[in-house]
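Enquirer: below is the sequence, then the predicted model.
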Amino acid sequence: MREIRFRLPANLPVEAGALLRQAYLARGAELCPIASRAELTRGELVLRTQEGDGPVSVCIPWPVCGEVWMLSTTTLLPDARPYDLVRELARGQLYRVRCAAESWTDAGLELPSKFHERLHQAVRDLLISAERDSQEFQQLAERSLETALATGQALTLETCRWLAHARQQRLPMPLYVSWSASTEPNQEYDRLRESFDGVRLPCPFDPRQLENETYWQQKDRQLNWWRQRDWAVCLGPIFDFASETFQKYWRQSSDWEALAEQAALFLARLAHRYREEVADWQVVAAANFFSTSLSLEDGLTMLERLLRPVRRLLAEKPVSIGLAQPWGERAAHFPEQPVPLLLADWLARANAGITAIDLELIFGCEPRGSGLRPPLAISQLLDWFSELTLDIHLSLGLPASREMDTLADPPDQDVSVPATEKWQSAWAATLLDLGLAHTRVQRITWLDASDATPHLVPHGGLFDIHGRPRPVLEEFRQRRTRTSA
């Protein structure tokens, strides 16, 4: 059993304990999570793992600059003395910001002098903070962390906005919205039309509907309605591994082969009916969310079985597979879950007919969402997935309230961010600019159109439950208008 220990600040708030228990260990430059557990004991945060030797990084949720961020250290080795938690978080942020700055400079971008000044100040604060263990010197470490985080955020967003504008003028990226309602939009339509280029129509697996002609006729009408109005249409996801419904199928099924056979029949029915009308498909969402009752091997076998017909049924069609929690927090806490980046690499090599990976960037709500990451960490995530041979799509979702949402899936999600409509809109703008700036990202989709119909993210709709548009809708409209101008 290996362990990494951190000394906690003396003034640690009581509520920080629950946050710190979500910390986990990761390996490599891509921060691939490894099975580990975090404990608080005698003023220390202790992370333990039974996996391998060599250095590891630690991903730790920490409140700074008005948000709770999932931050990461540089690589560490077990030591008899505990590391200072704030100092190591500051060192990790400084390292990543400096590496990013060097990369952007090598690419020909001229960084402002104020950036270098702030970075040098953060480095000085960190070095001085290591001279003595006292409250005064601890505050220097905290200031170093705040400066590194704020400077990295400002530089990343400034750079990405410039790149996004340049890219959109050259090759505009389509913006999609997911429409999960069984009826067509009414008063929402005009606002959607001016903000989006395409629509994604979920078609969740339901074996009871295989022979229900009324069900399929309703799907026909829905698809034709959007196509008649010249919307680009993506059909799917068909199998959403993170949904309550699909997890229930997994838990209740005693015959995996029979379940896979039903799923293949459902996919075949969809493909035969809509292959000519629909050019774009998403087969699986949250493909890394295996049932916790399965071993990793059984989960991969089930996924492979679901994908087996894709090459035959959807030959030469763009087909994507979605990954939730793309940093892989779930794999750290449930050892039999796949690491998203490694699963994506497996899919890219499997020659299964998959052309794109759809990364879910859902922040601030559990169990499906990720802990909030700095913009630089999000940009680096896109870089890691860009090394694969598959295109990248992004699916965005953010809560606008912390209240219970009975139409969300599931309804009792834990919202861990200061969710307001203003917060949702600001973060949507950040994610849009990060995605639009990245050359391998080929599409961005907003996951929830309306709170008035079943949806994924609590209060995550472009329209609230009363049909009123939220400010986040304007962020999409502005970017599409700039592209069309």
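Expert: Now that the structure is in, tell me what you want to look at. Numbers count the residues shown, from 1 in each chain.

Enquirer: all contacts plus neighbour counts: C-alpha atoms, from now on.
Expert: OK.

Enquirer: got the buried residues for stretch 158-176?
Expert: Counting neighbours by 16 or more other Cα atoms under 10 Å, one finds that the buried residues in stretch 158-176 are 159-161, 163-165, 167-168, 172-176.

Enquirer: same check, this time on stretch 298-306
Expert: Within stretch 298-306, the residues scored as buried using 16+ other Cα under 10 Å are 299-300, 302-303, 305-306.

Enquirer: can you pull out the helices in the stretch 301-450 of the chain?
Expert: 310-313, 329-333, 340-349, 375-386, 421-437 (DSSP state H, counting those that start in this stretch).

Enquirer: pasting the second one now:
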Amino acid sequence: MMRFRVFPAERNTEQLARQAYLAGIDRTSWPVRTAVEGDTLVLHRSVSDSANLHAPWPVEGHGELTLSTGSLIERTEPYLLPLELVRGTIVQVRNQLSEWQLIGLAVPKAVGGKLATAIERFSHAAVEQNNPAVSARYSDESLRAALEAANLLAAAYTEQVFAARRREKVSGTVCAEHPKGRAGKRCPTPFPLLGAELGADLLDDHTSRQFLMTFNAAEVPICWRETESTEGRFSWTTNDRQIQWCRKHGLKVVAGPLLLLDHRDLPDWLYLFEDDFENVLEFVSTLVRATVNRYRGQVDYWICAGRVNSDVLAMSEQERLRLVARTVELTRELDPDTPALVSFDQPWAEYMRERHVDFPPFHFADTLIRADIGLSGLMMEMNLGYFPGGTMPRHILEFNRQLDAWSLLGLPLWLSLCAPSAYHDDPLAVRKVALRPGSWTPAAQQSFAARLIPFALARQSIQGVLWNQLHDSRPHDFPHGGLFDDRRQAKPALRTLAAIRRKYLKSVRE
């Protein structure tokens, strides 16, 4: 059992208890039972190992972010939550600062100033632990400064890496991951892709023009429910026209997922066979064969499977692993020249606080790679701000740490992203998920895109970034997650994405 005192006490809510979880050194979380006892958050689990607490916490100027403590031992005395969250954040900023300095990052003076302020306020918070209200106030001030330092640091990294890529283009001697080229060797940099999912309908002329001004790639969704609504009868009309439109306008085509393990995407008739895995495997194989044979030569990347950790159909984890592996094997067999990807949503696996799984996303990906089935890349789907079923918002260096971990698997990475632009009810959203009142606005969505997407594109391991929901005027997955609102008007985030393409991608290519 671990206990945390929460100040101000009104922040110790049931929402905090529902979202908080404990993870070990391998970043895998344990199933936990949580309780709110006055000003104390209590977490019960079946082991007593040291753990990091991950919990949502409001920070002025930054919104609500899921922050993590350092590694803490179980003890009788409760920890002071604001203090431990800021301790963990400062350590993360300092460690990343040191790591990037080693590869030649020129650190702006403002980063050092903000970090010094954060440490000074943290010192006051630590001294005032016997006065929790005062300590919490200093902790909040420290957190603001630490997160400002993190944002400045990440922005400096982004700008200097892209500057290194421009130098590399001229000289061919700079390693793009090293802002000052300390590696001193040729390090080819692939041209990264920025795209969005087209949705289930054809784009109108107005939307098409803005799409082409913003993106160099498009994700063409293969919705099994629509493609094969009746067993054995396929309808390709929309996908045919979408792919033709992409090829006409020179967009890279990312098609899929061929198999999306989401009950909203699977055809109703498939559930008649869910207790017969071999039959399900054959139906999936038929879909993959039909799709790949039809579009071979017209698609630049296949997403073979997505949301592979979803608890759908009556399958064991081993069967799900086998099913996903089959989609990759068959795709590569039919189209060996086109890269085959698998997409994993919720890469932090927050859902493991509710249920144990043998194959969290990272381990699932590692197992597929070790199987040597021809997997060409990994996609992480992050639907930010949605709970449950999405990814809780985090600060930029926590995203960096996740990307670092997945980069160790040795395959090109892709990101599939969306974030809300409002928090009120969305009648056209299929998923009915909670959004904290006041938490998301068009400006917040724009800020998220402006901060994370250039940072991701700066990483050499990232091959592409896709916004996975285009408009809110048609039925869609996540509330307010599109780039066009319910009146088909472009949101500020779309303009930001267009600016990102102009500033960062063309400078690399042209």
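Expert: Perfect, I can see it now. Every value quoted in this text rests on a predicted model; they were computed, and no experiment measured them.

Enquirer: ok, back up a step: which pair of the buried residues of stretch 298-306 of the first structure spans the longest distance?
Expert: The span of those, defined through Cα to Cα, is set by 299 and 306 at 10.7 Å.

Enquirer: looking for the alignment partner of residue 489 of the second structure in the first structure.
Expert: Residue 489 of the second structure maps onto residue 468 in the first structure when the alignment is built from TM-score structural alignment.

Enquirer: gap between the counterpart of residue 43 of the second structure in the first structure and residue 36 of the first structure?
Expert: Under the alignment (TM-score structural alignment), residue 43 of the second structure pairs with residue 47 in the first structure. Noted for residue 47 of the first structure: a distance of 7 Å to residue 36 of the first structure, by Cα to Cα, to the nearest Å.

Enquirer: what's the overlap in contacts for these two?
Expert: 24-25 (Cα atoms under 8 Å, 6 or more residues apart in numbering).

Enquirer: turn the buried residues of stretch 158-176 of the first structure into CSV, columns for secondary structure and distance to residue 254 of the first structure.
Expert: Listed next are these as CSV, based on DSSP: H, G, I helix; E, B strand; the rest coil; distance: Cα to Cα, whole Å:
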residue, secondary structure, distance to residue 254 of the first structure
159, helix, 52
160, helix, 49
161, helix, 51
163, helix, 51
164, helix, 49
165, helix, 52
167, helix, 50
168, helix, 50
172, coil, 48
173, coil, 44
174, coil, 42
175, strand, 41
176, strand, 38
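
Enquirer: what residues does residue 472 of the second structure make contact with?
Expert: Contacts of residue 472 of the second structure were listed using Cα under 8 Å, 6+ apart, and they are 428-429, 479-486, 488.

Enquirer: ok, of those residues, which come out buried?
Expert: Buried by 16+ other Cα under 10 Å: 428-429, 479-485, 488, out of the contacts of residue 472 of the second structure.

Enquirer: what residues sit buried inside stretch 200-208 of the first structure?
Expert: Residues of stretch 200-208 of the first structure classed as buried: 200-205 (neighbour count, 16+ other Cα under 10 Å).

Enquirer: nope, stretch 353-373 of the second structure is what I was after
Expert: By 16+ other Cα under 10 Å, the buried positions in stretch 353-373 of the second structure come out as 353, 360-362, 364-366, 368-369, 373.
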